[in-house]
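In: generate a structure from the sequence data that follows.
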Amino acid sequence: MPDESGHPDVDEMEIGAIFAALADPIRRKVVLALAADRDCVRHCSAFDLPVAKATRTHHFRVLRESGLIRQVDLGNSRTNQLRWQDLERRFPDLLRLLASEADDRARTNGKMARGE
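Out: This next block holds a predicted model:
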């Protein structure tokens, strides 16, 4: 059962919900930004996302309800942190695979930009 903030327990995380959350490029961008530093905690407004505030809120809710991020309210803002340990426990190597895909895309985009 999710906690009062909508975070599922580790054992309740479902791979289908996580894949659905990661299927959206904006949500994947958020997860990869948080994955760049395990201790990274960022406010929702710190992400440069090309969407309206309501859409941004929706994306963060999907990430939270899937179990990918933990959100904490601090006054008028929310912080976001990737649930590294929980994800590694429930789905070992999922984050490594996601990071690997991002690295592959960056290399491909770099080659395309150089005309290779």
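In: from here on, just use CA atoms for contacts and neighbour counts.
Out: Will do.
In: before we move on, what SS does the most centrally placed residue in the chain have?
Out: The chain has Val31 as the residue nearest its centroid, 2.5 Å off, counting by C-alpha atoms, centre = their mean. Look at Val31: counting by DSSP: H, G, I helix; E, B strand; the rest coil, its state is helix.
In: and the helix or strand hosting Ala106, how far out from the chain's middle?
Out: Ala106 is located in helix 94-114, with elements delineated by DSSP states H and E. Taking C-alpha atoms, centre = their mean, to the nearest Å, the mean C-alpha location of helix 94-114 is offset from the chain mean by 16 Å.
In: and it, what's buried?
Out: Leu95, Leu98, Ala99 (16 or more other C-alpha atoms under 10 Å).
In: and for comparison, fold this next one:
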Amino acid sequence: MALEITDLPHPARDDLRLTDVLFALSDPERLAIVRQLADGPLEMAHCHLSDPLMPKSTKSHLMKVLREAGVIRNESLGRGRRLSIRHEDLEARFPGLIGSVLGAAAKA
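Out: Predicted coordinates for the structure are as follows:
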């Protein structure tokens, strides 16, 4: 029996809500994931959390919150998943927001 990786739902650009995006970015672990993606897409397996003992299910939940808020895109890539920030969609809906958040996080 072959394992089939399915496409996950992502909100459309026009459906992105500022409150959802800000909530997703308010958690330190989720923000750390987004900061790792700032330089470009990564395989999900290469994204690390500050606590290496955190369960895999928790990491998956963090990714789900970011995806459902429209902050990241989570796409199948072979047997794994590739994560990327939805820069264009976020910039179109909330100009300057993601850059400001990432800039402030880098200074903290």
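In: strands of the second structure, start to end?
Out: Assigned strands in the second structure, in chain order: 42-43, 72-77, 80-85 (criterion: DSSP state E).
In: which of the ones you listed sits closest to Asp14 of the second structure?
Out: Nearest to Asp14 of the second structure among those is strand 72-77; the distance by C-alpha to C-alpha comes to 15.0 Å.
In: and the longest helix for the second structure?
Out: helix 56-69 (DSSP state H).
In: matching residues in the first structure for that one?
Out: On the first structure, the counterpart of helix 56-69 of the second structure by TM-score structural alignment is residues 53-66.
In: quick check: that stretch compared with the second structure, mean distance?
Out: Compared with the second structure after fitting, stretch 53-66 of the first structure has a mean deviation of 0.4 Å; criterion: mean C-alpha distance after the TM-score superposition for the first structure.
In: need the contact partners of that stretch.
Out: 6-8, 13-14, 17-18, 21, 26-27, 44, 49, 69-71 (C-alpha atoms under 8 Å, 6 or more residues apart in numbering).
In: buried ones in that stretch?
Out: Arg56, His59, Phe60, Arg61, Val62, Leu63, Arg64, Glu65, Ser66.
In: swap in stretch 81-99 of the second structure?
Out: For stretch 81-99 of the second structure, by 16+ other C-alpha under 10 Å, it's Arg81, Arg82, Leu83, Ser84, Ile85, Arg86, His87, Asp89, Leu90, Leu97, Ile98.
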